[in-house]
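Participant: Requesting a structural model of the entry that follows:
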Amino acid sequence: MRFLRQSLTGLFLLAATLAILVYAGQLVRESVEDRLAQANTAPPTRERVFTVSVVTAEPGRESPELVAFGQIQSRRNLEIRAASEGTIVELSENFEEGAEVRAGEVLVRVDPTKARYVVERISSDLLDAQAEQRDAIRTLELAKDELVAAQSQLELRQRAHARQLDLQARGVGTSSSVETAELAMAGARQSVLSNRRALAQAEARVDQAETRLERTRIALAEAETDLRDTVITADFTGTLSEVAVVKGGLVSRNERLARLIDADALEVVFRVSTPQYARLLEENGDLYQAQVTVSLDVMGSDLPTKGEITRDAAAVGDGQTGRVLYARLEQARGLKPGDFVTVRVREPALDNVVRLPAMALDAANQVLLVDQENRLESLQVELLRRQGDDVLVRGAGLAGRQVVARRTPLLGEGIAVKPVPRAGSDAVPKPPEMVALSTQERARLVAFVEGNQRMPADVKKRILTALNRPEVPAQMIERLQNRMGG
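Facilitator: Purely as a prediction, here's the structure:
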C-alpha cells in the first residue's frame, strides 16, 4: 500500500509540473505575440515633402539660335590651266602647295619659241597685205583718171559728130564725114565702158586687199595672244592648292596645273530643314539676312567667325530635303576651304517668351508650378524652340510663377514640395536660421555626437566645428535632437 501511495503522489506531482510548464509556455507565447504585434504596428506617418529646384518664369524678348553644320568654301577660286602646250622653262618660287601669290605675279612660263615664230611670220604677212592694199589703192586712182580721160574724149567725139550733122544739114558736109564722126564717137563710148570695168576691178581689188589685211591682223592678234598665253599670271591674290607641275615638265593645252583660292572671300554652305527655312523668311517671302556665328572645333577650343546669310540655293538636289543656305564670312581667321564647322543662326526675335530648362518640360508640353501652399500644379504651355539645354515656351498664366526646373517620376500634381531657387538663377537664397545654444544644451549635443560610433569621422568633425561656434544652424540642431529622441 505504501508503494502504491508514493507512486500515485509522484504521478500527481509530475502531472502538476507538466501543467505548470504548459501554462508557462503559453504565457511566454502570448507575451511574444503581443510583443511582435506591438513591433509591427507602424507609427502614424507624415506626408512626405520633396525638395525641388525652381526658377521664376520671366517673359521677355529672346532671339533663338538655329544650329546646323556646314562646310567652308571660297567664293572665288580659279583653276590654273595651260593655254598653250610646250615645256615649262620658268616656274615661280611661290608656285607650291599652300603658297600665297599676288595679283599679276608670274607663276609659269612655257617655252615661247614656236609662238614667237608664228608672230614673226604673220607680221611678215601683214607687211605683204599692207603693200597689196597700197598697190590696189594706186591702181584704183589710175582707173579713175583713165575713166575721166575717156569721158572727156567721148564728149569731144559727140561734139564732132554733132558738127558734121550740122554741116550736112546745110549742104556743106558729106555723108562719109558723118559716118566717120559717128564711128569715132562709138569707139570713144566703148573706151568709157572699158575704163568703167577697170575701175570696178580696181575697187574689188581694194576690197580684197582690205579683207586680207584685216584677216592678217586678226591672225597676228591670235598669234600674239598665244604668245602671251605662254606666260601664266595670277588673276587675284590668293593661295595655291593642288599644285601638279614641275620645272622642265611638258604640258599640253588645257592641262590643269594648280588651283588658286581666294582665302579672303570665304563663305559657309549649310543645309537646314524646311520648317527651319520657313522661320527665316520675311513676310514678303525674301530670305532674312540673319547673322551667323561659325565655329571650328580645334582640340577643345573654337575658332569663331561672324557672318551673314546672303542667299539660298536655286533648287533642291535629287533625293535631298531641306534648303541649302550660303553665308558670307567676315575675317575668317584660321578657317580654310573644306573645313566642317558648326553654324549658329540668330533667328528673328520672339516676344513674350519664357526661357526654361529643358528638364522642366515633359513630353506633353506641360510644366509643374508651385502654388501658394507649396503644392504642385500642372500647366500646358506652347513649345516654341529648343535651345540646347533650354526651351523657349509661351503659356497663359505662366508669367511670374515658380516652375520646377527638373521633373522626376516622383513629382506630380498636388504633391507638397519645398521650393529651392535653382543655382545660377536670379533668386537669392535665404540664409539659414541660426540659434544661440546654452552651455548645457551645447554640451549635451557635443556628447551625443562624440558618442555616436556610426557617424563618419569627417561628418563628425564638421558637426563638432559647427557646434563650437557661437551660433549653430537651427536645422542641424533639429536633426540632432530627432536622432537623440527629444
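
Participant: can we go C-alpha only for contacts and neighbour counts from here?
Facilitator: Fine.

Participant: tell me which strands and helices the lengthiest strand in the chain is in contact with?
Facilitator: With secondary structure taken from DSSP state E, the chain has its longest strand at strand 301-312. Contacts defined by 3 or more C-alpha pairs under 8 Å, 6 or more residues apart in numbering; DSSP states H and E place strand 301-312 against strand 291-298, strand 323-330.

Participant: what's the angle between that strand and strand 323-330?
Facilitator: 120 degrees (axes from the mean of the first three to the mean of the last three C-alpha atoms, to 10 degrees).

Participant: Please identify the buried residues of strand 301-312?
Facilitator: Pro304, Thr305, Lys306, Gly307, Glu308, Ile309, Thr310, Arg311, Asp312 (16 or more other C-alpha atoms under 10 Å).

Participant: now swap in stretch 209-228 and tell me
Facilitator: Within stretch 209-228, the residues that qualify as buried are 209-210, 212-213, 216-217, 219-220, 223-224, 226-228, counting by 16+ other C-alpha under 10 Å.

Participant: repeat for stretch 233-249
Facilitator: Quick answer for stretch 233-249 (16+ other C-alpha under 10 Å): Thr233, Ala234, Phe236, Thr237, Gly238, Thr239, Leu240, Ser241, Val243, Val245, Val246.

Participant: can you put those in CSV and add distance to Phe448 and secondary structure?
Facilitator: Listed next are the buried residues of stretch 233-249 as CSV, based on distance: C-alpha to C-alpha, whole Å; DSSP: H, G, I helix; E, B strand; the rest coil:
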residue, distance to Phe448, secondary structure
Thr233, 92, strand
Ala234, 88, coil
Phe236, 85, coil
Thr237, 83, coil
Gly238, 80, strand
Thr239, 79, strand
Leu240, 81, strand
Ser241, 79, strand
Val243, 83, coil
Val245, 89, coil
Val246, 90, coil
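
Participant: As TSV, those residues with distance to Pro112 would be great.
Facilitator: Converted to TSV, these look like this (distance: C-alpha to C-alpha, whole Å):
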residue	distance to Pro112
Thr233	15
Ala234	19
Phe236	24
Thr237	26
Gly238	26
Thr239	27
Leu240	24
Ser241	26
Val243	22
Val245	18
Val246	17
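
Participant: Please identify which of those residues is nearest to Met476.
Facilitator: Comparing the buried residues of stretch 233-249 against Met476 with C-alpha to C-alpha places Thr239 closest, at 70.0 Å.

Participant: List the residues that contact the closest one.
Facilitator: Taking C-alpha atoms under 8 Å, 6 or more residues apart in numbering, we find Thr239 in contact with Gly98, Ala99, Glu100, Val101, Leu260, Ile261, Asp262, Ala263.

Participant: same thing with Leu260?
Facilitator: Here Leu260 is in contact with Asn77, Leu78, Glu79, Ile80, Ala234, Gly238, Thr239, Leu240, Ser241 (criterion: C-alpha under 8 Å, 6+ apart).

Participant: Second chain to compare with the first, below:
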Amino acid sequence: MSRNNMKLARAFFRRWVSDPRYASGWVLAVLLLVLAGIYATAPETVIRGASLVAPEFRIHEVELGSVTLELDSQGTARARDRLGLAFRAAGEVVEVSDNFANGAWVKQGETLVRLDPVPFELEVAQRRHDLAAARLHLEQVQANAKIARRNPSRNATDFALQVPQLKEAEARVDVAQAALRKAESDLARATMVAPFSGRLEQVQVTEGQSVTAGQPLGQLFSSDRMEVRLPVPDEWLDLLAVFGAGPGQALEVPVTLEGRFGGKERQWQGTI
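Facilitator: Predicted coordinates:
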C-alpha cells in the first residue's frame, strides 16, 4: 500500500470510525451483516399441507313400520269391586251363615246374616195402621169439603170450604205411605244377602250380637276383575296415547302382568 493510501485510510478511520458520533451507525451495520449471514445460511423451509383423513360412516337401511315398545312398571293388585257390609238399621243377630267367614267364597244372592225380624214386622204393622188412619181422615175431610161446597155462602173462605184441611189430609196420606215403604224396606234389609259373588274379609259378627246401623260387619270383594295401579313416568304418557282418549274412553293398551301366586309364576293379560 502506498503512503498516500495509508494516509487516506488513517484519515477515514479517525473521521468515521473513531468518532463517537458514528459508533451507533457502525453497530447497526454490523448487526445487519450478521442477520444477512444467518438468513443466507438458514435451511430451506418446506411447507406441507395437512393430511386429510376420510371419516368413516355406517349405513343402515330402514323401513317404515309399526314398533311395539315394552315399558316395565310394578304395582299391587287389588279388587276392582269392593263393598263394606253393614245393616241400615239396628237389631239383634239371630242367624249367621257358615260361609260368612274370612276368606270364604259366597255367591250372589246368598244369605249371610239375619237380624231378628220381630221389631221390623212390628214397625211395618204400625205404619200400615198409620196409613189406614190417614186415609180415613182424608175421606172425612173430603166428605166435609163436599158438603161445604154444596151451598157455599158469598163470603165463604177457603177454610170454610175445607181447602187447607183437604191439603193437610192428602199430605198426611203421603207421609204415611213413605213411612210404610221405609218400614218394609228395613224389614227386607234385616236379611243381608251377597250383592255379587266374591270373597269375604274383615268379618266381625257372631250370633246373638246386637249391631247398630252402619256398623261394619265385613267386606266383600270380587276376584273376577282386578285393578293394578302402575306408576308411569311423565314421558311415557304420550307413548301410551293418554291424551288421545276421550272422557270415559278406554285406551285399550295391552298389559301383561306377571307375579308369583300359589307357588307358581303366573301371567295375566289386561288393558289400560
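
Participant: most tightly surrounded among the helices and strands packed on strand 301-312 of structure 1?
Facilitator: strand 323-330 (a mean of 21; mean count of other C-alpha atoms under 10 Å).

Participant: tell me the angle the following helix or strand past it makes with strand 301-312.
Facilitator: The first helix or strand that comes after strand 323-330 of structure 1 along the chain, using DSSP states H and E, is strand 340-346. Inter-element angle recorded for strand 340-346 of structure 1 and strand 301-312: 60 degrees (by the same axes, to 10 degrees).

Participant: Quick one: list the elements packing against strand 340-346 of structure 1.
Facilitator: strand 65-74, strand 291-298.

Participant: Adding distance to Met185 of structure 1, write these out as CSV.
Facilitator: Putting these into CSV (distance: least, C-alpha to C-alpha, whole Å) gives the following:
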stretch, distance to Met185 of structure 1
strand 65-74, 85
strand 291-298, 95
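
Participant: And those strands: which comes nearest Tyr23 of structure 1?
Facilitator: The nearest among these, by C-alpha to C-alpha, is strand 65-74 at 84.6 Å.

Participant: For the closest one, give me the average deviation versus structure 2.
Facilitator: Compared with structure 2 after the fit, strand 65-74 of structure 1 shows a mean deviation of 1.2 Å (mean C-alpha distance after the TM-score superposition for structure 1).

Participant: What residues in structure 2 pair up with that strand?
Facilitator: Aligning strand 65-74 of structure 1 against structure 2 (TM-score structural alignment) gives residues 70-79.

Participant: again with stretch 38-54 of structure 1
Facilitator: The counterpart of stretch 38-54 of structure 1 in structure 2, using TM-score structural alignment, is absent.

Participant: which one in structure 2 is aligned with Arg442 of structure 1?
Facilitator: Alignment note (TM-score structural alignment): Arg442 of structure 1 has no counterpart in structure 2.

Participant: Arg442 of structure 1 - nearest residue in space that isn't next to it in sequence?
Facilitator: In this structure, Arg442 of structure 1 finds its nearest non-sequential neighbour in Leu467, 6.9 Å apart by C-alpha to C-alpha, 6 or more residues apart in numbering.

Participant: I figured that neighbour hits Ala447, correct?
Facilitator: No - counting by C-alpha atoms under 8 Å, Leu467 of structure 1 does not reach Ala447; the two are 10.9 Å apart.

Participant: Including distance to Val118 of structure 1, could the helices and strands packed on strand 301-312 of structure 1 go into TSV?
Facilitator: Listed next are these as TSV, based on distance: least, C-alpha to C-alpha, whole Å:
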stretch	distance to Val118 of structure 1
strand 291-298	54
strand 323-330	47
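
Participant: looking at these, which is closest to Met484 of structure 1?
Facilitator: Comparing those against Met484 of structure 1 with C-alpha to C-alpha, the closest turns out to be strand 291-298 (57.2 Å).

Participant: quick one, helices of the stretch 351-486 of structure 1?
Facilitator: 439-451, 457-467, 474-484 (DSSP state H, counting those that start in this stretch).

Participant: what's the closest of the ones you listed to Arg35 of structure 1?
Facilitator: helix 474-484 (23.8 Å).

Participant: Where in structure 2 does the closest one fall?
Facilitator: Under TM-score structural alignment, there's no match for helix 474-484 of structure 1.

Participant: cool, and stretch 103-119 of structure 1?
Facilitator: So stretch 103-119 of structure 1 sits over residues 108-124 in structure 2, by TM-score structural alignment.

Participant: Give me the buried positions along that stretch.
Facilitator: Buried, per 16+ other C-alpha under 10 Å, within stretch 108-124 of structure 2: Thr111, Leu112, Val113, Arg114, Leu115, Asp116, Pro117, Phe120, Glu121, Glu123, Val124.

Participant: again, but for stretch 124-138 of structure 2
Facilitator: Those would be Val124, Arg127, Arg128, Asp130, Leu131, Ala134, Arg135, His137, Leu138, for stretch 124-138 of structure 2 by 16+ other C-alpha under 10 Å.

Participant: what do you get for stretch 177-193 of structure 1?
Facilitator: Those would be Val178, Ala181, Glu182, Ala184, Met185, Ala188, Arg189, Ser191, Val192, for stretch 177-193 of structure 1 by 16+ other C-alpha under 10 Å.

Participant: Would you confirm that Leu325 of structure 1 contacts Val292?
Facilitator: No - the pair Leu325 of structure 1 / Val292 is not scored as a contact, 11.3 Å apart, by C-alpha under 8 Å.

Participant: Which neighbours do the two have in common?
Facilitator: Ile309.

Participant: tilt between the longest strand of structure 1 and strand 291-298?
Facilitator: With the same axes, to 10 degrees applied, the angle from strand 301-312 of structure 1 to strand 291-298 works out at 140 degrees.

Participant: if we can go back for a sec, same list (the buried residues of stretch 108-124 of structure 2) but as a markdown table, adding distance to Pro231 of structure 2 and secondary structure.
Facilitator: Shown next, in a markdown table, are those (distance: C-alpha to C-alpha, whole Å; three-state DSSP):
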| residue | distance to Pro231 of structure 2 | secondary structure |
| --- | --- | --- |
| Thr111 | 40 | strand |
| Leu112 | 38 | strand |
| Val113 | 40 | strand |
| Arg114 | 43 | strand |
| Leu115 | 45 | strand |
| Asp116 | 48 | coil |
| Pro117 | 49 | coil |
| Phe120 | 49 | helix |
| Glu121 | 52 | helix |
| Glu123 | 52 | helix |
| Val124 | 53 | helix |
